[in-house]
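Q: From the sequence below, what's the structure:
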Amino acid sequence: MNQNKLLSKAEDVADEVLRYGKHIMPHLARLCLVSTFIEDGIRMWLQWSDQQEFIRTSWNCGWFLASIFVLFNLVVQLGGSAMVLIRQKVEVACGLLFSIVVLQTFAYNLVWNVQFLPRCLSLIGALLLLLAESRVEGKRLFAGVPSLGDNKPRNYLQLTGRVLLGWCFETQLKEKRSC
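A: This is a model prediction of the structure:
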């Protein structure tokens, strides 16, 4: 009997939290999904000279090319994240952020780094979830009645994004267990 009362009370509290938090949750979810890009962009800004020096020495290039690379990364990451957060041209923002993932993978020579792969795939998964969320639901023949096949691409994007995010957490748990 006490367990039923406790579960009922927990459900009531959860309902109340959801009722008051339903307007904040989508914004918070988008912030969590782009937080890595925001952090990396801020780090590039605060460690400008270190980032520039690393690119100059690893690429064996000049000051100008290294500066352009770091500036491009900074602007695209912070700008793309801002576009996602204010829900303006989310498809374009996801494409820009995806280009950063690919660019950094090759620029920092992380293509064959097995430890970097889960991070890269989870970022792609987060971008796919953002892309799926931004897709407008297809018009239905009758309001409120679900129909088959309306949002197939959206469903596939969500599934792929969730699997990639889940796979990242699974690999992180395996690393923690082996320590």
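
Q: Going by C-alpha atoms from here, please, whenever you check contacts or count neighbours.
A: Will do.

Q: Tell me which stretches of the chain form helices.
A: 2-21, 25-46, 48-59, 63-85, 90-107, 117-134, 152-178 (DSSP state H).

Q: by contact count, what packs against the third one?
A: Helix 48-59 makes packing contacts with helix 63-85 when contacts are defined by 3 or more C-alpha pairs under 8 Å, 6 or more residues apart in numbering; DSSP states H and E.

Q: Go again with 10 Å.
A: Applying 3 or more C-alpha pairs under 10 Å, 6 or more residues apart in numbering; DSSP states H and E, one finds that helix 48-59 makes contact with helix 25-46, helix 63-85, helix 90-107.

Q: Make JSON lines out of those and add distance to Arg177.
A: Below are those laid out as JSON lines (distance: least, C-alpha to C-alpha, whole Å):
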{"stretch": "helix 25-46", "distance to Arg177": "24"}
{"stretch": "helix 63-85", "distance to Arg177": "32"}
{"stretch": "helix 90-107", "distance to Arg177": "27"}
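
Q: Now the second one, please; I'll put the structures next to each other:
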Amino acid sequence: METTLIRNYKKWSPIIARTFLVATFIEDSFRLILQYDQQRRYMVNVRAYNSFITFLFLWFNIIGQLGGSILAILKKWTPYTVLCLSLTTISQTIAYGLVTDKLTIFRGLSVTGGLLLLLSDYFVKEKTLFAGLPEIDEDNKSNYFRLAGRLLLVFLFITQFFSSLNWGIAKIILVLVTGVGCILIIIGFKAKETALFISLFLILFDLCINHWWTYRLPKRDFVKYDFFQILSISGGFLLLANMGAGSFSMDEKKKSL
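A: This is a model prediction of the structure:
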């Protein structure tokens, strides 16, 4: 029998998951607004972009990330929202010269996995076809995007593996927990429970390790970046916990036995 707490959790957890998922985009859009002159000088003087290109780049990322995040939380225009947020990630990776940075690439793939889960949730409820995609029913589209989202989310494990060469106790615990959990999510075994556990574990880990509000500049910005990146990835896992692994999983195969 459902308690009031469980009913409230089911009601609010999808909204919380989507908010966490886009947290890194919201934080970055405010960072660009507050540091606009500094970012503009960096792009012009260091990256050697002209003023017009810099203007377009900065405002595309400010408007795209903030507007896309709000639409994602509200579940409005989901396909275009996911495309917009993905393009901001790609544009920043290229513009800041981070194409060869493993940590940036892996974290970006993890967040992209969460965005694909948003698409999966959209196809469950909407009857929309995109040009260029195979004309398959909406349930199958949802499952394909959910599978891709699951696989990309596990890049979190690779992210943590490459993020530091300083292997302390906290680092070892994080890698072990996320490693085992990601294997279970890849094969789709106890996916909801595993995703919920990893999400809660990451949030707790994030609060304990990446407490950026206690640091001074410039270190604060680096720790703050890590905090919101991991918060977004935890939102992706929480979204997966709400949705389940889909048809391409051991959980679904067990139901058919």
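
Q: Val180 of structure 2 and Leu156 touch, don't they?
A: No - with contact defined as C-alpha atoms under 10 Å, Val180 of structure 2 does not count as touching Leu156 (11.9 Å).

Q: Of those two, give the one with the bigger neighbour count.
A: Leu156 (24 against 13; other C-alpha atoms under 10 Å).

Q: which ones are touching that one?
A: Taking C-alpha atoms under 10 Å, 6 or more residues apart in numbering as the criterion, Leu156 of structure 2 is in contact with 103, 106-111, 113, 175, 178-179, 182, 230, 233-234.

Q: ok, those residues in structure 1, which still hold?
A: Using both residues aligned by TM-score structural alignment, their matches' C-alpha atoms under 10 Å, structure 1 keeps these contacts from the contacts of Leu156 of structure 2: Phe106, Arg107, Gly108, Leu109, Ser110, Val111, Gly113.

Q: ok, the residues you listed vs Asn45 of structure 2, which is closest?
A: Asn45 of structure 2 lies nearest to Gly108 out of the kept ones among the contacts of Leu156 of structure 2, by C-alpha to C-alpha, at 26.2 Å.

Q: So for stretch 132-142 of structure 1, what gets flagged as buried?
A: For stretch 132-142 of structure 1, the neighbour count (16 or more other C-alpha atoms under 10 Å) marks Ala132, Glu133, Ser134 as buried.

Q: One more: stretch 2-20 of structure 1?
A: Quick answer for stretch 2-20 of structure 1: no buried residues (16+ other C-alpha under 10 Å).

Q: how about Ala66 of structure 1, what's its match in structure 2?
A: Using TM-score structural alignment, the partner of Ala66 of structure 1 in structure 2 is Thr54.

Q: So its match sits against Tyr96, correct?
A: No - taking contacts as C-alpha under 10 Å, Thr54 of structure 2 lies outside contact range of Tyr96: 11.4 Å.

Q: Of the two, which one has the most company?
A: Thr54 (20 against 12).

Q: for the more buried one, what are its contacts?
A: Gln39, Arg40, Arg41, Tyr42, Met43, Val44, Arg47, Ala48, Phe60, Ala95.

Q: Who are the contact partners of the fourth one?
A: So that's Tyr42 of structure 2. Tyr36, Ala48, Tyr49, Thr54, Tyr96.

Q: so the third one makes contact with Gln39?
A: It stands for Tyr49 of structure 2. No - using C-alpha under 10 Å, Tyr49 of structure 2 makes no contact with Gln39, being 11.6 Å away.

Q: From Cys120 of structure 1, how far off is Gln104 of structure 1?
A: 10 Å (C-alpha to C-alpha, to the nearest Å).

Q: and for the two, which residues touch both?
A: In contact with both Gln104 of structure 1 and Cys120: Phe98, Leu110, Val111, using C-alpha under 10 Å, 6+ apart.

Q: which among those residues gets closest to Gln158 of structure 1?
A: Nearest member of these to Gln158 of structure 1, counting by C-alpha to C-alpha, is Phe98, at 16.1 Å.

Q: Return the residue of structure 2 aligned against the closest one.
A: Correspondence of Phe98 of structure 1 to structure 2, assessed by TM-score structural alignment: Ser86.

Q: Lys219 of structure 2 versus the residue minimising distance to the centre of structure 2, what's the distance?
A: Taking C-alpha atoms, centre = their mean, the centroid of structure 2 lies closest to Val111, which sits 2.5 Å from it. Separation of Val111 of structure 2 from Lys219 of structure 2 (C-alpha to C-alpha) stands at 23 Å.

Q: and if you look at Ala170 of structure 2?
A: 20 Å.

Q: next one: Trp167 of structure 2
A: Remark: distance between Trp167 of structure 2 and Lys219 of structure 2 (C-alpha to C-alpha) = 20 Å.

Q: Equivalent analysis for Lys255 of structure 2, please.
A: For Lys255 of structure 2 relative to Lys219 of structure 2 (C-alpha to C-alpha), the value is 50 Å.

Q: The two: which has the busier surroundings?
A: Lys219 (10 against 7).
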